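1. below is the sequence, then the predicted model.
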Amino acid sequence: MAKIDAFFKLMNDQGASDLHLVSGQPPALRLRGDIERIKYKILENDSLKAMLYEIAPEDKIKVFEETGDVDFGYEIPGLARYRANFFMQKYGCAAVFREIPSTILTAEQLGLPPVLSKLAGLPRGLAVVTGPTGSGKSTTLAAIIDEANKTRKDHILTVEDPVEFVHVSQNCIVNHREVGSHTKSFSAALKGALREDPDIILVGEMRDLETIALAVEAASTGHLVFGTLHTSSAAKTVDRIIEVFPSSEQDQIRSTLADGIRAVVAQNLFKRIDKKGRCAAQEILIATPAVRNLVRENKTYQINSAMQTGKKYGMQLLDDAIMILLEKGWISAEEAYMKSNEKAKFRPFLKTPPSDFTDA
C-alpha cells in the first residue's frame, strides 16, 4: 500500500471531493465546496515528492519533471479512482486529487431533470455540458452515458484526460481512451474515432479549435457526441463554440452547428443547508427548430427568450432552477444570489443585501 493511500482513505471517509497536497503547507480536503485543513504536519518538498512519485507512472514523472505539471488517473481497487494533477509552485511540488466514485449514479439518483436521460437516446448530434470547474459536469455526463450503455446496442468511445468514470460494457461496447497514454491528443483521437465505428463519442474536454471542429464534424456526420466546456450559460456556450473559429469561417460553422446541436446543459453546484451534501441546478437548452434557426441567423441573444417559452420541451433557465432549490429550502439565499445570473431576482430573499460593486 502506498503511503499516500491513507489520505485517500480519509478523503473517502469524510466525503471530500478533492485532496490538496502542497509543499510548505499541511494537507487539505475540499468538503462540500470548502477547503478544510487536515491536522497533519507541514509537508516538505522532498518527502511530498517521494510520496507522489510512489504512485505515478514513470512516463508521467518524466513529463512532470520536463514541463512542471502533469495529469493522470490513479485507482485504489475497492475504494475509488482519482484524477491526479501534479504541478510545481513557488515552494516546491504540489498535487490535487479529485475523487471519482467507483459507483456511477443514475440520472434519477442524482435528481437530474428527466429530459437529460432522454439525451442518451438521441440518434446523432452534439450535446454539451458546461459549467465552472467542480460543478459536476463529469458526474452528469457519466449518468447519461450509463443510461445509453444500458438501453442501446452501440459502440461508445470516450476520450478523456485522464479517464474518469469507468463504464463496464453492458448492452454497448465501451472503449476508454486516455490522452497521453492511449492517444497523443483529443484531436488525434477524434480523427481516429471516425474509423473506429463509434455510435456515441464522449469528448472529455473541448479545449481547442481543432478538437471543437472535429467534434462538430462528427456530430454532423451521424454520430452522437457529448462534450464539456467551461462556460456559464447555454447561450454563451453556443457563442464560445462559434467564436473559437477565425472570423472568415464563422458563418460556415454557425450553419454546421445549427444543424448538429441537440442540447446544452449549463450547471452549477450548491451547498445544501437542509442536510449534508450538495445539489445541482441546471440550465437546459434543447435545440428545437426555432433555436437552431437563432443559431443559424446569429441571434443567440434571443436564446434565453426561446428557453423561457420552451418549458414544454424541458428547457429551463439557470435562475429558475436556482429559485426552485431556494424555495424548497435546500440552499441559502446568499449562495443563490452569488451564483445567479440576474441577481435582482434574489435580492429580496437576502436579510442584508450587499452593495455589490460588480452590479455598478
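-> Structure received. Numbers count the residues shown, from 1 in each chain.
2. make it CA atoms for all contacts and neighbour counts henceforth
-> Will do.
3. does the nearest residue to residue 55 once chain neighbours are set aside count as helix, strand or coil?
-> Excluding the flanking residues, the one nearest residue 55 by C-alpha to C-alpha, 6 or more residues apart in numbering is residue 2, at 7.0 Å. Following DSSP: H, G, I helix; E, B strand; the rest coil, residue 2 is assigned to coil.
4. what residues are up against residue 2?
-> Residues near residue 2 by C-alpha atoms under 8 Å, 6 or more residues apart in numbering: 51, 54, 55.
5. how about 10 Å then?
-> Residue 2 is in contact with 51, 52, 54, 55, 76, counting by C-alpha atoms under 10 Å, 6 or more residues apart in numbering.
6. looking at neighbours, which among those is most surrounded?
-> Highest neighbour count within these: residue 52, with 20 neighbours (other C-alpha atoms under 10 Å).
7. put this next to the first one:
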Amino acid sequence: MGHLDYTKLDDLLIWATEKKASDITIQTNLEVMADIGGGIHRITDVKTSKADVDGIVRYIYGENGPAEILGGGDLDPSHEIRIKGVGTKRYRVNVTGGRIPGGEGVQITLRTLPENPIHISKLGIEDDIIKNFRPEQGLILVTGPTGSGKSTLLSSGLRMLVEKPDGNEKILEYSSPIEYVYDGIDMPSSLVFQTHAGVHLRPRGEESEESIFALCVRNALRRKPTIIVIGEARDKATIAATTEAALTGHLVFSTMHTIGVGPTLRRAVMPFPESTRAAMAIDIMESLRMIVTQLLIPKKGGGKVGCREYMVFDEGTRESFLRESIDTWPRHARKLIASQAAVGKTMIDSSLELLKQDLITEETFERVAAKGKV
C-alpha cells in the first residue's frame, strides 16, 4: 500500500487483520509497521506525514485528540469497523507523543481483537488453572507484561463459566478499553455487562484517574454480581477496593503488569504506606485464590505460545504465608512451588515442558529460564 491517511485506515486494518497482524504501528515520518507472526514488517511504501497522523487521531478519537497529545496526555480509545455481511472488527488503540528523528511526533499502536473470546481448549491452559478458576469468593490475579495475553486468558476463562448450562453468573466487567466482547457467545443462564471505565462510568468530582477502577468496584457492589472483573489493579485505591470486595463474598478478577507469583505479591503490597502495609498485606493474602502469570514466547516455526507460572492459594497455602514476614513472601512462593508444597508451576518448568514438546528452541528456553531466576 502507498500513502496512508484516515480515509484508507479501515481498509489497511482489515487487510492487516486478514494477514493475522497482532499489532500495527503508525508513526510520524515512518512507514506503517505490523507484527506478523512475531516479526516486524513494513506494510506501506510511503512514510506517514504529521498531517495524516493527526487526521487519523481525529478519526479514531475525536477533534481534540491531537491537542490532548500535545498537552502531554496519551489516548486509549478502541476502534470498530462494521463490515456489511461480515460483522465488526475491533481494535485496541494507544496514541502517545514523543521524540522521533528530527523532532517530535506521534505513535499510534493498534492491536487487533477477536470478535469473541477464544475457547479455552485452544490455549493449552493447565488443568490446575481451569479447576481453580471459579472459587466461591476471593481474588484471582492474571499478570504479565503488555501483549502477554492476559486479557485473552481471562476472557477465555470467563467464557468457560458463562457457557455452562447451570452457570448462573452475573458478570460485571470494567475495562479501559473493553477488549473482548461476548456478543456471539451462547449463555444459557448467565449474563455479562461490560463498562468502559472512564467513558461509560466517570468520577463526578475531583477523584483522580488513578482511582477510576476503585470507583468501578464500588459501583459493582451496588448491583449484586456473582463475579466482578476489574481491568487493572494498578494503584492502592483499586487494590484496596478489590480486596475488600473479595473479602465480603465476591469473586474478583483483575490484572497486573508483573511477571511471576513472587513479584506480584510484592507489587500488591508495595503501594501502601508502612503504617498500613502489614494490615493490608494480611487482607490481600486472605483474599487471594490464584495468581497466574503468562508470557507469550516465540514458537518454533513461527508464531507465539503461552508460557505460564501460577500458584493456587488454598487455605493451607495462605496460612503458610501469614506465618512468614511480608518481605519474604516472594522467596516463600518460590520455595512452596519448588517443593510442591502448593499447587503451582514455575515459569522455568513451563518453558521446559514446551521445550520437551519441541514447541520452542533451546535459545528461547534459556532466555525464559534466565528471567525465571531473577
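-> Noted; the coordinates are in hand. Small disclaimer: the values here were computed from a predicted structure and weren't measured.
8. one step back: among the contacts of residue 2 of structure 1, name the ones in strands.
-> Mapping the contacts of residue 2 of structure 1 onto strands (DSSP state E) picks out residue 76.
9. quick one: what's aligned to residue 276 of structure 2 in structure 1?
-> In structure 1, residue 276 of structure 2 lines up with residue 249, judged by TM-score structural alignment.
10. and that match, how far from residue 197 of structure 1?
-> Separation of residue 249 of structure 1 from residue 197 of structure 1 (C-alpha to C-alpha, to the nearest Å): 29 Å.
11. likewise residue 47 of structure 1?
-> Using C-alpha to C-alpha, residue 47 of structure 1 is found at 47 Å from residue 197 of structure 1.
12. please apply the same query to residue 129 of structure 1.
-> Distance of residue 129 of structure 1 to residue 197 of structure 1, given as C-alpha to C-alpha: 24 Å.
13. quick one, which of the two is more surrounded?
-> Between residue 129 of structure 1 and residue 197, counted using other C-alpha under 10 Å, the more crowded position is residue 129 (27 against 13).
14. am I right that the more buried one falls within a helix?
-> No: using three-state DSSP, the secondary structure at residue 129 of structure 1 is strand, not a helix.
15. so what's it up against?
-> Residue 129 of structure 1 sits next to 136-138, 140-141, 205, 226-231, 233-234, 237, 263-267, 282-284 when contact means C-alpha under 10 Å, 6+ apart.
16. please apply the same query to residue 142 of structure 1.
-> Under the criterion of C-alpha under 10 Å, 6+ apart, the neighbours of residue 142 of structure 1 are 104, 105, 106, 107, 136, 148, 164, 165, 166, 167, 202.
17. so it sits in a strand?
-> No: counting by three-state DSSP, residue 142 of structure 1 falls outside a strand, being helix.
18. that one matches what in structure 2?
-> Structural correspondence for residue 142 of structure 1 with respect to structure 2 (TM-score structural alignment): residue 155.
19. cool, residue 7 of structure 1 as well?
-> Residue 7 of structure 1 maps onto residue 12 of structure 2 when the alignment is built from TM-score structural alignment.
20. residues near that match, how many?
-> A count of nearby residues for residue 12 of structure 2, using other C-alpha under 10 Å, gives 19.
21. that one in helix, strand or coil?
-> Secondary structure, three-state DSSP: residue 12 of structure 2 is helix.
22. and the helices in structure 1?
-> For structure 1, the helices defined by DSSP state H occupy 5-14, 45-53, 58-67, 107-110, 114-118, 137-151, 186-193, 209-220, 234-243, 250-260, 289-296, 303-308, 318-328, 333-339.
23. TSV for these, including distance to residue 33 of structure 1?
-> TSV is the format used below for the helices of structure 1 (distance: least, C-alpha to C-alpha, whole Å):
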stretch	distance to residue 33 of structure 1
helix 5-14	13
helix 45-53	24
helix 58-67	28
helix 107-110	17
helix 114-118	24
helix 137-151	15
helix 186-193	29
helix 209-220	30
helix 234-243	24
helix 250-260	35
helix 289-296	34
helix 303-308	29
helix 318-328	17
helix 333-339	12
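24. ok, which of these comes nearest residue 82 of structure 1?
-> Closest to residue 82 of structure 1 of the helices of structure 1, according to C-alpha to C-alpha: helix 5-14, at 8.9 Å.
25. now the angle from that closest one to helix 45-53?
-> Helix 5-14 of structure 1 runs at 70 degrees relative to helix 45-53, counting by axes from the mean of the first three to the mean of the last three C-alpha atoms, to 10 degrees.
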